[in-house]
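Chemist: Pasting a predicted model and its sequence here:
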Amino acid sequence: MNKKPLAHRRPGRRAAVAVGLALAVGLGVSAQVPAQASVHAPAKVSTAAPQSVNGTSGQAVTRVADFYGAYIDAKGDYTDPDSTLATALRKHYLTPDFAKRLTAWEEKNEADGVLRAQNVPAHWTVTDNGAVGNGHEVIVTLTYGSGETTQKTKLFVLLERYDHIADISTTSNR
């Protein structure tokens, strides 16, 4: 049996307690509660696989996914939609000629031409559809609604050779 006093057997623990006490006094009570809660809280175990998104600079499908993701985020914040950002994204990603045609389509149809709807989708997927002439076609599938009441819209997005969106339609350019 070890006859040494407890203080001599665990000097590291004693120092850690002293440092913790000094930090608690220095930081105040408000810092103690979150620190204590995080130390004693059980770890949450997730059974779902982590989600990942891949992209490659200069790849058509990545460029369209970036545009639609940012555009939907800008339009979809119902408490504070960012129309300035949505306009800037359109200016950056769309060809000037297509931007004019899209504006005319929107006035005629009273809907957002990028989304082909008056509201914002809950989900979207972007799929490569291959080369078309000197450009590239990407399929964007937008899902509106949730649960059992969903509606899907399939859009065909044509990128010109310089990676600007030259057309969005409901039919393929193939």
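Modeler: Sure thing, it's come through.

Chemist: hey, let's count contacts and neighbours off CA atoms from now on
Modeler: Will do.

Chemist: what about the residue lying closest to residue 134 once chain neighbours are set aside, how many residues close to it?
Modeler: Of all residues not flanking residue 134 in the chain, residue 161 sits nearest, at 5.8 Å (Cα to Cα, 6 or more residues apart in numbering). Residue 161: 15 surrounding residues under other Cα atoms under 10 Å.

Chemist: A further structure is provided below for comparison with the first:
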Amino acid sequence: MSVRSRKTLLTAVALTAGLSLAAVTPALAGAGANRTARAGAVSTAQGDPRDVTQHVADFYAAYIDSARATDDPSAATGAKALRGFYLSSAARAKVAAYEKRRHADGVLFAQNVPVKWKVAHTGSGAGHATSRVTLTWSDGPHARVTGIDVLSDLKTLEITDLKPVR
């Protein structure tokens, strides 16, 4: 593994850990200025770093956190590091081409950031797995929802393709 690859990996791991800690700390403290009924509910999370769907979920969780942090100057660097760690070079090239063509984020296929996301395994074969990422763009009963099909390599867990669901 090259020094650059190790540095990118370490940056992505540190960013993911920091974002996870920032997200979990208020919940663990049980305090918040805007405490709502939902905030009082117990929330748990767990994961398996060997699971391809979990890998996609980890990427989208950290990426969306980074994209939402518009007031943090390091957020753009973090998003780039996440892309470098989770996406194959071909997927990064496809994302960059989409962004140049559409002037929108090529991971989210949008110009803004969703308020919620979820990931579900939808199939596997020929050494790849497909996950469906569902993005919710607002709260309320008429929230807009979009989907992205994410193809991942089962051996490396690397995301090799992203396609918006039409």
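Modeler: Yep, that arrived. Quick caveat, the model's predicted, so the values are computed rather than measured.

Chemist: quick one on the thing from earlier: shouldn't the residue nearest to residue 134 of the first structure be within a strand?
Modeler: No - counting by DSSP: H, G, I helix; E, B strand; the rest coil, residue 161 of the first structure is not part of a strand but coil.

Chemist: That one contacts residue 135, doesn't it?
Modeler: Yes - here residue 161 of the first structure lies in contact with residue 135, judged by Cα atoms under 8 Å, at a distance of 4.9 Å.

Chemist: so the aligned partner of residue 112 of the second structure in the first structure, which of the three states?
Modeler: Counting by TM-score structural alignment, residue 112 of the second structure lines up with residue 119 in the first structure. For residue 119 of the first structure, the assignment made with three-state DSSP gives coil.

Chemist: Let me see the contact set for residue 119 of the first structure.
Modeler: Contacts for residue 119 of the first structure (Cα atoms under 8 Å, 6 or more residues apart in numbering) come out as residue 112.

Chemist: now do residue 91 of the second structure
Modeler: So residue 91 of the second structure contacts 159-162 (Cα under 8 Å, 6+ apart).

Chemist: Return those of the residues you listed that are likewise in contact in the first structure.
Modeler: Retained in the first structure: 159-161, out of the contacts of residue 91 of the second structure (criterion both residues aligned by TM-score structural alignment, their matches' Cα atoms under 8 Å).

Chemist: Now render those as TSV, adding neighbour count and secondary structure.
Modeler: Converted to TSV, those look like this (neighbours: other Cα atoms under 10 Å; DSSP: H, G, I helix; E, B strand; the rest coil):
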residue	neighbour count	secondary structure
159	27	strand
160	18	strand
161	18	strand
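
Chemist: What is the nearest of those to residue 147 of the second structure?
Modeler: residue 161 (13.8 Å; Cα to Cα).
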